[in-house]
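Q: Test case, fold it:
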Amino acid sequence: MRRSILSRKAVSALLVAGFWLVAWQIASLFFPKVLFAGPAPTVQSLLSILQTSAAWLAIGHTLLKITVGFLAAFVLGCALAALCHRFSFVRMLLEPVVQVMKSVPVACFVVVALIWLRSAHISVLTAFFVVFPVTYINVLQGLSQTDEKLLEMAAVFQFSARKRLRAIYLPALAPYVISCCKVTVGMALKGGIAGEIIGLPTSSIGEQLYLSKLYLEVGDLFAWSIIIIGISILLEKLLVRMLNALQTGMEVSCD
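A: So this is what the prediction gives:
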């Protein structure tokens, strides 16, 4: 039964992929090659790019910096959300900052940030800028939705702070954190690379995208876009699996 379900999903995925490949090929017939690359030229460019050390160096540098920004935003967002859940005054103080971070366009932020910051570090700050408000809001929402009856029970049975965290708060937060990570991984990647396109740090994906556009290498431009999409999907699935495994491990230890 399980194999049949998996095979159906595989067939459905292949049909969907085939449909969009055909649509892509048809669309490429209506545009000049200098402006729009079809599937075949894009795959050729992709294979060519992945054979160069410069491409892997750019991918490594960009991923490292965006990961630093993402982790810093995630940790600080969780910590400040917990603090604001405990102290309403701190929440009032942070509210304007979070609203500004939610509202200011990434391009505007990058241009201003480059006045004080070296372009080599812009992707770290940009990733932090787009991830922090989403993490903070989701974690704060999860904390506010924690079951009050469970907290009362924990107080009656005199649960330690550690046991309350593992048995009550973390299970309540898990859906919010996982949902947040699914959104913010892609946001961090898009925001960080957008910052690189403006700041043009050396050996970065943003620089490669800019050069492809500058020299009208549309196949390379599409190929880099596919690389970014692939990295985003891979990181999202990896992070969600890690969080699910961590949640399962905590539930087992609590039992």
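Q: C-alpha from now on. contacts and neighbour counts both.
A: Noted.
Q: tell me which element residue 69 is part of?
A: For residue 69, the host element (DSSP states H and E) is helix 53-86.
Q: Sequence B follows; please return its structure for comparison with A:
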Amino acid sequence: MAAESNKPAVAPRDVLRRAGAVAFWLLVWQLASMAVGSDLLLAGPVTVLVRLAQLVPTAGFWSAVGFSLARIAAGFAVAFLLGLVLGLLAHRWHALAELLAPAVSFLKSVPIVCVIVLLLMWVGSVRVSAIAVFLAVFPAIYFSVLEGCMAADPGLGELLRVMGVPGWRRFLADTWQQLLSYLVATCRNACGMAWKAGVAAELIGSPRGSMGERVYQAKLLLETGDLFAWTIVVVALSWACEKAFLALLRSTGGWAIAASVPRAAAPQRRQASPAPIGISLEDVTLGYDGVPVATCSLALAPGSRTVLADPSGAGKSTLVKVVCGLLAPLAGLVEAPTWGELSVQFQDPRLVEAMTAEQNVLLCSAGTRSAGEAHALLAELLPEDALGRPIAELSGGQRRRVELARALAHPSAAVVLDEPFASLDADSHKVAAAFVVRHLCGRTLLVASHAPGDAELLDAQPARLGNADEKDRKEFSEE
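A: A predicted model of the protein is given here:
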């Protein structure tokens, strides 16, 4: 989104270059018309512009434009909304995707002219343009949403679920932001497709009062000037609708960001943080796809602090996912706070790039922090000039500190941090550790870190995982 909003202004030289290209082709058109020597066969640009100037002031012109615009816009809007909804549902439920696949693929491939002829027989000429537009646009939107969902990074959505952020806020802050670029790219073509399909349907059906009927009448009466004039109108309307819709679509990114951030409840109405909850792992085997990587037995009392001090690759991040309920253990029993009762910071960065640091904190605060409180919290870790900038403009170390502040700002019973001080220099490391201690407020703390000295900085007990031996691997592979 930042890239969309920060596009450089068009230079005057570029404007002149484009205007020169248009003038060149107008000249070619005029010379071709003069060479043919008959406006009946090829009306020149001067003749067409004169005829267009005569048409525009008439009531019939605007009536025809309104007739076609209303139906094409209605067909496009329904196709966009239904394609978006069904695309999201099909991504979630594979059975629905399989059910819809033959029908949508058929609509994508069938010639639109054949569909228009059938529609004229079934619904008549007045409704045919809106339905034709829908059938032409729907597959493009549907497949675009599916592609965007499949390519989306699930990491941020996982974190927001663990932190108890409601589904509709997750959709606006994460899903919609990732889908938006796909939809914008698709709609650049879909808007033009809509006008082509709609006018083609009107041209074949010739409903009274439509632009298609005017084009058809111009053809019958050999009024080439009118034919070119109406064609220019269709092209201009298609271009204007594309620009207007794309501007509206892009603006939804900022609107969605603002709507996803919860407003702070009044201090007297804020819910108190839940009491600390312990974390227990009894004879747990960690691993992926049946392959064990580590074993663990831990018992963290409510309000205790523990640092897993194993080296990189020992399975600490895997344990964090198990504690957060994102990965099932291969064996053993896990007791941990449920989603919404956990604050978490994962090893990989998971922030809303289009949001500011303050908005990222507020998104996970469950309405327990005001904008001023989020600002003050972040100011303990970040320079002032970084607080109001989009995350995309911050350095790796600054992003890490935003994630740390977000985790501590979330009202929870336990805090789980995976390599929270990565990308920080020695001084920032100490400041961040002191920040955690200061804002832990008695909650249970589990930290995965291979940095030496973190147990002392956090006043925590060190612990280690056990490596899965060859016997464990053999038993699980046989199962």
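Q: Quick TM-score on the pair, please.
A: A TM-score of 0.95 describes the superposed chains when it is computed by TM-score structural alignment, normalised by the length of the first structure; 254 aligned residues with a Cα RMSD of 1.7 Å.
Q: Over which residues of the second structure does the helix holding residue 69 of the first structure lie when aligned?
A: With TM-score structural alignment applied, helix 53-86 of the first structure matches the range 59-92 in the second structure.
Q: so how much does the matching stretch differ from the first structure once superposed?
A: Between stretch 59-92 of the second structure and the aligned residues of the first structure, the post-superposition mean distance stands at 0.7 Å (mean Cα distance after the TM-score superposition for the first structure).
Q: buried sites along that stretch?
A: Applying a neighbour-count criterion of 16 or more other Cα atoms under 10 Å, the buried positions in stretch 59-92 of the second structure are 61, 64-65, 67-69, 71-80, 82-84, 86-91.
Q: chain center to the helix or strand just after the helix holding residue 69 of the first structure: distance?
A: Downstream of helix 53-86 of the first structure, the next assigned helix or strand under DSSP H and E is helix 88-103. Between the centre of helix 88-103 of the first structure and the centre of its host chain there is 22 Å, according to Cα atoms, centre = their mean, to the nearest Å.
Q: In the second structure, what range does the following helix or strand past helix 88-103 of the first structure match?
A: Following helix 88-103 of the first structure in sequence order, the next helix or strand is helix 106-116 (DSSP H and E). Taking TM-score structural alignment as the measure, the second structure aligns residues 112-122 with helix 106-116 of the first structure.
Q: what's the distance between residue 194 of the second structure and residue 133 of the second structure?
A: Residue 194 of the second structure sits at a distance of 5 Å from residue 133 of the second structure (criterion: Cα to Cα, to the nearest Å).
Q: the more surrounded of the two?
A: Between residue 194 of the second structure and residue 133, counted using other Cα atoms under 10 Å, the more crowded position is residue 133 (32 against 28).
Q: What's the local residue count around the closest residue to residue 168 of the second structure other than its chain neighbours?
A: Spatial nearest neighbour of residue 168 of the second structure, excluding adjacent residues (Cα to Cα, 6 or more residues apart in numbering): residue 260 at 7.7 Å. Close neighbours of residue 260 of the second structure, defined as other Cα under 10 Å, add up to 21.
Q: Confirm for me that residue 260 of the second structure is in contact with residue 173.
A: Yes - using Cα atoms under 8 Å, residue 260 of the second structure and residue 173 qualify as a contacting pair, with a distance of 5.8 Å.
Q: pull the longest helix from the second structure.
A: When the second structure is parsed with DSSP state H, its longest helix is helix 224-260.
Q: Flag every buried residue along that one.
A: Neighbour counts using 16+ other Cα under 10 Å place 224-231, 234, 237-238, 241-242, 246, 249-250, 252-254, 256-257, 260 of helix 224-260 of the second structure among the buried residues.
Q: Next, the angle from the helix holding residue 69 of the first structure to helix 218-254.
A: On the basis of axes from the mean of the first three to the mean of the last three Cα atoms, to 10 degrees, helix 53-86 of the first structure is oriented at 40 degrees to helix 218-254.
Q: quick one: contacts for the residue in the first structure sticking out farthest from the centre?
A: With distances taken as Cα atoms, centre = their mean, the residue sitting farthest from the centre of the first structure turns out to be residue 156, at 40.3 Å. With contacts defined as Cα atoms under 8 Å, 6 or more residues apart in numbering, residue 156 of the first structure has no neighbours.
Q: is it true that residue 43 of the second structure lies in a helix?
A: No - secondary structure of residue 43 of the second structure, determined by DSSP: H, G, I helix; E, B strand; the rest coil: coil, with no helix assignment.
Q: what do we get in the first structure for it?
A: When the two structures are superposed using TM-score structural alignment, residue 43 of the second structure falls opposite residue 37 in the first structure.
Q: What segments of the second structure are strands?
A: Residue ranges of the strands in the second structure, as given by DSSP state E, are 279-288, 291-300, 305-308, 331-335, 342-345, 414-418, 444-448, 461-463, 466-467.
Q: circling back to that earlier point, so how far is the match of helix 106-116 of the first structure off the chain centroid?
A: 36 Å.
Q: so how far does it sit from its counterpart in the first structure?
A: For stretch 112-122 of the second structure, the mean distance to aligned residues of the first structure following superposition is 0.9 Å (mean Cα distance after the TM-score superposition for the first structure).
Q: in the stretch 351-479 of the second structure, which spans are helices?
A: Secondary structure of the stretch 351-479 of the second structure, counting by DSSP state H, counting those that start in this stretch: helices at 357-363, 371-379, 396-409, 426-439, 454-457, 470-478.
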